[in-house]
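# What follows is a predicted protein model with its sequence.
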Amino acid sequence: MRQLTLSKVFTLIESGPVVLVTTHDEQKDNIMTISWTMVMDFTPVFAIITGEWNHSFTALQKNKECVIAIPTVDMLDKVVGIGTCSGKDTDKFAKFELTPVQGKVVRSPLIKECLANIECKVIDIIKKYNIVVLEAVAACIDTERKEKRTVHAVGDGTFIVDGRKIDRRAMMASKLPPGV
């Protein structure tokens, strides 16, 4: 085996999928691209990593809500573009031709073009690590959407696209919570 530089070790376990997080700051909607996400357990609790370097962070802190929108591989160039410009001076919905949709619970918009949208409330911010813990309060999925493959960031400007789904539900039945 070849030694790997420790500064690149995160590329081995970079989380995924890449998501778009929407916020509303009382004046306008914004979108940020996030590749650092984490499912906390079988409950609808998630974590994202973001901080003051993202224009949306102030709205996230103040309003304590957002939407996690899950894009698919056909949206990759828009997802990267959103992540490489600032909402401070760019209307990302207009620039990337995305459609904001009013959610059921939060003021932050859903993104119509995404496969799924999860409306969330902020339940904790762990400042030392810039971890924002979110609880889902509503969710929807576009069952008519043909493209369902998501993308995962490696962390070095390359991405991995979901592949074939392999079913082992019967083997894992004793470990899955009811309804999953």
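Done, it's in. Numbering: from 1, shown residues only.
# going forward, measure contacts and count neighbours with C-alpha atoms only.
Noted.
# ok, now which ones touch the residue positioned nearest the centre of the chain?
Nearest to the mean C-alpha position of the chain, counting by C-alpha atoms, centre = their mean, stands residue 19 at 2.7 Å. Listed by C-alpha atoms under 8 Å, 6 or more residues apart in numbering, the contact set of residue 19 reads 33-35, 68-71.
# Below is structure B, check it against A:
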Amino acid sequence: MKAFPLDRAFQFIEPGPTILLSTSYKGKSNLMTLSWSTVIDFTPIFGCILSPGDYTFEILKKTKECVIAIPTVDLLRTVVDIGNCSGIDTDKYTRFKLTAIKGKYVNAPLVKECLANIECKVIDTSMTGKYGLFVMEGLKAWYDKTRKEQRTIHANGDGTFKVDGRTRDLREKMTKWTSII
């Protein structure tokens, strides 16, 4: 073992795939690239960390709803480009030729080109001020099983990305735990 920079150690436990966070405010839709999201509970509860300087931060604070869209490796360059411009002055759906689809529960659109979309409402902002953490409850999930490309992307935080590989099925080895209470 060799010493590794502590400020880069997060890449070993990076919480989930790079996502697109879709929001809408006063009829204007926006997308941001986000690599700090995680599952908090299977119920489903998710967490997303946004910087107070992000345009989406203010929209999410006001509307308390969004769509978590999960892009795949074929969209990697688009995902990076979305993260390199601001929704304040850019219609990202138009600029990047993405299709906004109306959801069932929130005003923020789903992204048709993504593998999956999860409509969410913000349920806890108690750590938003200190950490930028928004806790969200999933309301409806959408999945495009016809998409040929299904590998998700994971940011290393330095402009490089890891790509998911093939799925390995070990369900027969999984223990089914029961509560002792």
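That came through fine. None of the values given here were measured: they were computed from a predicted structure.
# Tell me how they score on TM after superposing.
Comparison of the two superposed chains (TM-score structural alignment, normalised by the length of structure 1) gives a TM-score of 0.94, and 176 aligned residues with a C-alpha RMSD of 1.3 Å.
# related to what we said a few turns ago, what's the distance between the residue nearest to the centre of structure 1 and residue 168 of structure 1?
Distance from residue 19 of structure 1 to residue 168 of structure 1, counting by C-alpha to C-alpha, to the nearest Å: 26 Å.
# and residue 93 of structure 1, what element?
Element membership of residue 93 of structure 1, judged by DSSP states H and E, is helix 92-95.
# again with residue 130 of structure 2
In the assignment (DSSP H and E), residue 130 of structure 2 maps to helix 128-131.
# Okay, buried residues for that helix please.
By 16 or more other C-alpha atoms under 10 Å, the buried positions in helix 128-131 of structure 2 come out as residue 128.
# Equivalent analysis for stretch 58-74 of structure 1, please.
Within stretch 58-74 of structure 1, the residues that qualify as buried are 58-61, 63-73, counting by 16+ other C-alpha under 10 Å.
# same deal with stretch 33-49 of structure 1?
Residues of stretch 33-49 of structure 1 classed as buried by neighbour count (16+ other C-alpha under 10 Å): 33-38, 45-49.
# In those, find the pair that's most separated.
Among these, the pair separated by the greatest distance (C-alpha to C-alpha) is 33 and 45, at 19.0 Å.
# I'd say residue 108 of structure 2 and residue 22 touch.
Yes - counting by C-alpha atoms under 8 Å, residue 108 of structure 2 touches residue 22, with 5.8 Å between them.
# any shared contact partners between these two?
Common neighbours of residue 108 of structure 2 and residue 22 (criterion: C-alpha under 8 Å, 6+ apart): 29, 66-67.
# Same list, these, but as CSV with secondary structure and distance to residue 124 of structure 2 please.
Listed next are those as CSV, based on DSSP: H, G, I helix; E, B strand; the rest coil; distance: C-alpha to C-alpha, whole Å:
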residue, secondary structure, distance to residue 124 of structure 2
29, strand, 23
66, strand, 14
67, strand, 16
